[in-house]
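Chemist: Build me a model:
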Amino acid sequence: MIRVQSALYALCISFFMICLDTTIVNVAIPEIRASLGASLNDVVWVNSAYALCYAVPLILAGRLGDMYGPKRIFLIGLAGFTLASLACALAPSASVLIASRAVQGMAAALIAPQTMSLIVQLFPFERRGGALGVWSAVGGAAMAAGPVIGGLLVAWTSWRSIFLINAPLGAIGWMAAARLVPDWRPVKPHRLDLLGIALSGIGLTALVFGVQSGEAYDWGTVAGPVTIPATLVFGVLCLTVFVWWQHCGTRAPLLPLRLFRNRNFSAAATAGGAMGTAMGGLFLPLMIYLQGELDYSPPAVGAATVPLFAVSSLSARWAGKRSDTTSPRMLAAIGFALLVTGIGALAFSLNPGMSLWALMPSLLVSGIGIGLVSAPLAGIATRTLEPSQVGAASGVFNTTRQLGGAIGSAATGVLLQAHIGSSSTTATRAALAFTAAALLAGLVGCSVVRSTPTAAQTG
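Modeler: This next block holds a predicted model:
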């Protein structure tokens, strides 16, 4: 029992680090832009490159865990993430920073599905919700720490130190996981679907690039015959062929479509994508608005977001435990409703003369909502699946969430650039309205989840 808990905490160290990097960068965006002479589109891509390269390989990463063992892939990803973080810290230009963030995202993709898969294998059904609650709480704590740590590091040193901090975290996490996490190996051989990998990677990259960079190219020509509309159509076609190939063209599908016959998994994946879209689109415009329009310092802005993520972490831990004995669908639905309410109130309250204290009620409500959604959704996604499906399901579930984050970040960039020349308050409100709309889609997804047996009912 003690060893299982120790293994959970070892996994959480690395999960903390990759979640930290989703928020620690936002508070440094203005300084990165000034230091590297970057455009708004460049700094949006600092986030989007990470989110995109995190999302695209997740299904493949889940399959690699099934093929070679989740612990082995986890350790490779953690080493790669640490080295990519050092490359980010030393980046001499925006293009090098974006490329390094892309590598960092790919390494994070190797880590995330393995943590979820290993937790499901470590803990029996009746204790899995609590373990996933700890996992989600760690993510919330990392997001809470990100703006504060980032703000302090930017104020005391420079933006480069926000990436250097990953070196000790990565080393500690690697040694802890190598010693404490069991090394499960596959019981049967798996094959890689190389055509599926190519189709999904090219399709997703083209789709998000088109959304992200459309405004920068005035929705016209990128280079030569390549245009934004053509890129978007090409991305959709690649993904359509990918789905067809997974359905009837390969004996070793990268994306097992049979997973979507499970109603709860499909609902959780849809809601997870909506949640990712909302979170990807929330923090960039808020950070830019608070530092640009209201002229607050990076440490002050970081401190303002601490209550949101601290409350999120606490409510995630509570929701994880409760989801073992009550309806996870109800918890997630309440969470989505609170998020829509909090972000809607935040959008209406924005004005050029407001104080940070005026944000607190909306941020606290939103934080509770984030926590109530996170742990129950992960449980819903895996709760009624066979053990042999968990690895693939972890990759697919994390893909929908991270792809949503990439789309959300890209769409927010489009909205901000589209409102250049108008007030920043109008632009930020438009971005927050987009976020609230995505969350409504998540609430609809929760409504179709079927009730599943709880620990009390099965025990």
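
Chemist: okay, CA-based contacts and neighbour counts for the rest of this
Modeler: Fine.

Chemist: Show the residue spans covered by the helices in the stretch 251-400 of the chain.
Modeler: Applying DSSP state H, counting those that start in this stretch to the stretch 251-400 of the chain gives helices spanning 263-288, 298-322, 328-349, 360-383, 390-418.

Chemist: and the helix or strand following the longest one, what other elements does it pack with?
Modeler: Secondary structure here is assigned by DSSP states H and E; on that basis, the next helix or strand after helix 390-418 toward the C-terminus is helix 424-447. For helix 424-447, the packing partners by 3 or more CA pairs under 8 Å, 6 or more residues apart in numbering; DSSP states H and E come out as helix 263-288, helix 328-349, helix 390-418.

Chemist: re earlier: can the helices of the stretch 251-400 of the chain go into CSV with extra columns for distance to residue 186?
Modeler: Putting these into CSV (distance: least, CA to CA, whole Å) gives the following:
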stretch, distance to residue 186
helix 263-288, 23
helix 298-322, 29
helix 328-349, 30
helix 360-383, 19
helix 390-418, 11
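
Chemist: For my notes, please list these in TSV and give mean neighbour count and distance to residue 233 for each entry.
Modeler: Converted to TSV, these look like this (neighbours: other CA atoms under 10 Å; distance: least, CA to CA, whole Å):
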stretch	mean neighbour count	distance to residue 233
helix 263-288	26	21
helix 298-322	24	38
helix 328-349	22	31
helix 360-383	26	30
helix 390-418	26	16
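
Chemist: Before we compare anything, build this one as well:
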Amino acid sequence: MHREPLSPSARWALTSLALSMLMPSLDTSIANAGLPTLAAAFDATFQQVQWIVLAYLLAVTTLIVSVGRLGDGFGRRRLLLIGIGIFTAASLVCALAPSLGWLIGARAVQGLGAAIMFALTVALVADAVPKSRAGSAMGLLATMSATGTTLGPSLGGLLMAHVGWQSIFVINVPLGLLNAWLVYRYLPKDRIVRSGVAFDYPGTAVLMLTLAAYALAMTVEGLTPTLLLLSLLGVGLFILVEKRSKAPLIHLSLFTDTRISCSLALTLLVTTVMMTTLVVGPFYLSRGLGLTSTQVGLVLSIGPLLAAFSGVPAGRLVDRFGARRMVPGALLGLVCGCGLLALFPVSFGVLAYVLPITVVALSYALFQAANNTGLMSGVAQDQRGVVSAMLGLSRNLGLITGAAAMGAVFALATNDPTQAPAAVIAGGLHMTFGVATALMFAAFALGAFTHLRLGSPVPERTVQSR
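Modeler: Reported below is the predicted structural model:
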């Protein structure tokens, strides 16, 4: 495929989207390393300061689809500017928060801004760069996402140690102002959108409550069965509401498109498995292999750094060979990487962890670039916001599910990973990644069927409202 060169304005437009992905990704994890510091600053318990992280994640998870749909009618560039403004202003309020309650509330508002940025950044790629460069652009956004999430804990810890906890939020203010200017100056103006477009308030409310119930079920102990039941009932109610709505939040006919359904399912499965490395890795490296905390940190950084730096090259592969070929290949790489982690004995040492993680990280970068490009290439202009948002939602739900479900598998295999001996920890790693391998094999089978049997994406089409 001929690669059309990027004009200077397109490069700056892509830079604005890269910043729009980096900032909310950074704040997903920047507060994690400083929770003990924040607990001391506000004289709070660990359970209380955890809500500094949970408030942000819950806001993003529950709002991302709604704001994506709103962008399709209101104008994606215009709403992205509003989202950047909300995120930046809320960051300043976080830094000035006089109490823990204020900080948690400001983090929830910051999550609203982040939801807008996450939802619309991928959708705006088609407006910012030529179609022949879409894979590279998606690879860059994947790099920014991985870089932000990876850099967050170390940058947060450094700023807290040398400047103060307020600095982890103040840093967003100059970045946000620069980002807003770049978006305003270089992103193409929104196409003419219909005025007075109806918004599905009942569907939005039901979906938000359903997602909140599920996210809380995965993060709050003691209420999991009840909240899971409520979330299942919420899914059924949401379908009924959408079928009766004249302007549904999500056109259910989107899910009849095999490619869209498959891409979202694959994102959920892959991110669930990727979370396994963050859940199991620290225990295996410290208690299983006896590494120091510094060594654990260095080894754990290898995978995310590889995923970050390989995003753009992966995107170029997608531009050259097409998403249809690259998605099954990436999933096969994930099967192999997880399988090696499940099989390599602990006696092989740290190399037996690093080599499979390298395969997993490189395959994940290729999957993100290929899957996102393939998904968005066949979506109609007026549906890109909501489909992009559903992609972000699948990723978030995968991370939440992975932390809970795969963490439960590891805990079951080790009884108590904080006290278990090295041999038991190694056995827990093998069992957990055995489950991960099975999930990735299922994903590979699904991806191969969809991308190889169905061929190239269909031309853009508009889903008709009823």
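
Chemist: So for residue 157 of structure 1, which of the helices of the stretch 251-400 of structure 1 sits nearest?
Modeler: Closest approach to residue 157 of structure 1 among those (CA to CA): helix 298-322, 12.2 Å.

Chemist: quick one: which of the helices and strands packed on helix 424-447 of structure 1 is nearest residue 194 of structure 1?
Modeler: Comparison of these against residue 194 of structure 1 by CA to CA identifies helix 390-418 as nearest, at 16.0 Å.

Chemist: For that closest one, give me the average deviation versus structure 2.
Modeler: Aligned to structure 2 and superposed, helix 390-418 of structure 1 gives a mean residue distance of 3.3 Å (mean CA distance after the TM-score superposition for structure 1).

Chemist: now the angle between helix 424-447 and that helix, please.
Modeler: 150 degrees (axes from the mean of the first three to the mean of the last three CA atoms, to 10 degrees).

Chemist: From residue 433 of structure 1, how far off is the aligned residue in structure 1 for residue 393 of structure 2?
Modeler: Aligned by TM-score structural alignment, residue 393 of structure 2 pairs with residue 399 of structure 1. Plainly put, residue 399 of structure 1 is 24 Å away from residue 433 of structure 1 if you go by CA to CA, to the nearest Å.

Chemist: I figured residue 123 of structure 2 hits residue 385, correct?
Modeler: Yes. The criterion here is CA atoms under 8 Å, and residue 123 of structure 2 meets it with residue 385 at 5.4 Å.

Chemist: thinking again about what came up before, out of the helices of the stretch 251-400 of structure 1, which is closest to residue 161 of structure 1?
Modeler: helix 298-322 (13.9 Å).

Chemist: Who are the packing partners of the closest one?
Modeler: Using 3+ CA pairs under 8 Å, 6+ apart, helix 298-322 of structure 1 is in contact with helix 125-156, helix 360-383.

Chemist: how near is residue 165 of structure 1 to residue 415 of structure 1?
Modeler: Look at residue 165 of structure 1 and residue 415 of structure 1: by CA to CA, they are 32 Å apart.

Chemist: now swap in residue 253 of structure 1 and tell me
Modeler: Distance, residue 253 of structure 1 to residue 415 of structure 1, using CA to CA: 36 Å.

Chemist: do residue 55 of structure 1 as well
Modeler: Relative to residue 415 of structure 1, residue 55 of structure 1 is positioned 22 Å away (criterion: CA to CA).

Chemist: Let's check: the centremost residue of structure 2 is which one?
Modeler: Nearest residue to the geometric centre of structure 2 (CA atoms, centre = their mean): residue 395, 4.3 Å.

Chemist: Okay, helices next: where are they in the stretch 1-150 of structure 2?
Modeler: Applying DSSP H, counting those that start in this stretch to the stretch 1-150 of structure 2 gives helices spanning 8-29, 35-41, 46-74, 76-96, 100-121, 125-128, 134-162.

Chemist: Quick check: which of those helices is nearest to residue 240 of structure 2?
Modeler: With CA to CA, the closest approach to residue 240 of structure 2 among the helices of the stretch 1-150 of structure 2 belongs to helix 46-74: 17.3 Å.

Chemist: List the residues that contact residue 382 of structure 1.
Modeler: Applying CA atoms under 8 Å, 6 or more residues apart in numbering to residue 382 of structure 1 gives the contacts 265, 390, 393-394.

Chemist: do residue 147 of structure 2 as well
Modeler: So residue 147 of structure 2 contacts 22, 25-26, 304-305, 308 (CA under 8 Å, 6+ apart).

Chemist: which residues touch residue 458 of structure 2?
Modeler: Neighbours of residue 458 of structure 2 in contact, by CA under 8 Å, 6+ apart: residue 378.

Chemist: Against residue 68 of structure 2, how distant is it?
Modeler: Remark: distance between residue 458 of structure 2 and residue 68 of structure 2 (CA to CA) = 22 Å.

Chemist: No more questions from me, cheers.
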